[in-house]
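K.L.:
Structure for this input, please:
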Amino acid sequence: MEIKTAFGNATSVYQDSMKIRTAVFIREQHISAALEQDGDESRCTYYVGYDKQIPVTTARTRVTADGLLVQRVCTLAAYRHQGLSSQLFTAIEKDAKSAGVKQVWLFAQDQAQTFYLNNGFQVVGDQVMEAGIAHHKMIKAV
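P.N.:
The predicted structure is shown next:
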């Protein structure tokens, strides 16, 4: 898998990320398009994994006071359970460490918690609802 990154929402990497996010969050999970995109789109770094030039997995990141926030993590259904998101996280964590960031954190959908636990994250805090889906905050030192 080839991984490309770009900052901001005026790039082809962002457009590819949105194709994946639309397929997974809007079409598959029925999240409103108005909720799926937000005011942070132009302030994030986007990661997209490509299989034979097809965008198949994505995440966005931005530095916060708590470390590197990872959001909008998703993989097209036909490409799940192949380790692609784990490869994406390896790249994200490597970049975070190179930038001097000490911690990566996110709000994981509860149905995806096992993936994050298997990738070294820990659950912290109580359950929260986002877009009608149960989430927990999870952190990982890098």
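K.L.:
CA atoms for contacts and neighbours, from now on please.
P.N.:
OK.
K.L.:
Would you mind measuring from R72 to G132?
P.N.:
15 Å (CA to CA, to the nearest Å).
K.L.:
Over to K94?
P.N.:
In terms of CA to CA, K94 sits 32 Å off from G132.
K.L.:
go on, L84?
P.N.:
Per CA to CA, L84 is found 26 Å from G132.
K.L.:
and the longest helix anywhere in the chain, how far out from the chain's middle?
P.N.:
For the chain, the longest helix by residue count, based on DSSP state H, is helix 84-98. Remark: helix 84-98 is offset 11 Å from the chain centroid, using CA atoms, centre = their mean, to the nearest Å.
K.L.:
Let's compare: structure for the following, please.
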Amino acid sequence: MNEISVRVADWHRDYPDLRRIREAVFVVEQAVPPEQEWDGDDEHAVHFLACEGEFAVGTARLTPDGHIGRVAVLKDWRGLSIGEALLQAAIAQAARQGLGELKLTAQVQARAFYERQGFEVVSDEFVEAGIAHVDMLRRARLAV
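P.N.:
This is a model prediction of the structure:
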């Protein structure tokens, strides 16, 4: 296996890879309706791609209002800390943009993953696209 790298993606140029990953994870595996997966936030978000060599295996996005979402890693590449690398890239980008709070809607089964990255649950459980979720928040840590 080659080393995994994470880079900022270009929504238009990298769209085929972004779509392939999100379709495989959310639409096919998790049965999220396509009309819920694709929204108006994509055009304005900063997207990230995790790649093994030149092959894209994971993605995430950061919207201008500080919402991290669409974190997805292809099945055969899970368990390799790729999700963590994507999340760290989004957190670093948010810091560069001066965003003081980051929000996300986490699937309940991924709650501990996000808690390890400093996110706190700020809602009761709710169902979205047939999957239990919670809203989470991470406040920027000030340097001392």
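K.L.:
Who has more neighbours out of R72 and G132 of structure 1?
P.N.:
R72 (21 against 9; other CA atoms under 10 Å).
K.L.:
Can you name the residues that contact the aligned residue in structure 1 for G130 of structure 2?
P.N.:
Using TM-score structural alignment, the partner of G130 of structure 2 in structure 1 is G132. For G132 of structure 1, the contact set (CA atoms under 8 Å, 6 or more residues apart in numbering) is empty.
K.L.:
What is the neighbour count of N118 of structure 1?
P.N.:
The tally of other residues near N118 of structure 1 (other CA under 10 Å) stands at 10.
K.L.:
for the one 3 residues further on, same thing?
P.N.:
Each residue near F121 of structure 1 was counted by other CA under 10 Å, and the total is 19.
K.L.:
Leaving out the residues flanking it, which one is nearest to the alignment partner in structure 2 of it?
P.N.:
By TM-score structural alignment, F121 of structure 1 lines up with F119 in structure 2. Nearest residue to F119 of structure 2, sequence neighbours excluded (CA to CA, 6 or more residues apart in numbering): R138, at 4.5 Å.
K.L.:
Secondary structure class of the one you found, three-state.
P.N.:
The local conformation at R138 of structure 2, judged by DSSP: H, G, I helix; E, B strand; the rest coil, is strand.
K.L.:
Following the chain onward from the top strand by length along structure 1, which element is next?
P.N.:
Assignment by DSSP state E gives strand 54-64 as the longest strand of structure 1. The helix or strand immediately downstream of strand 54-64 of structure 1 is strand 67-75, counting by DSSP states H and E.
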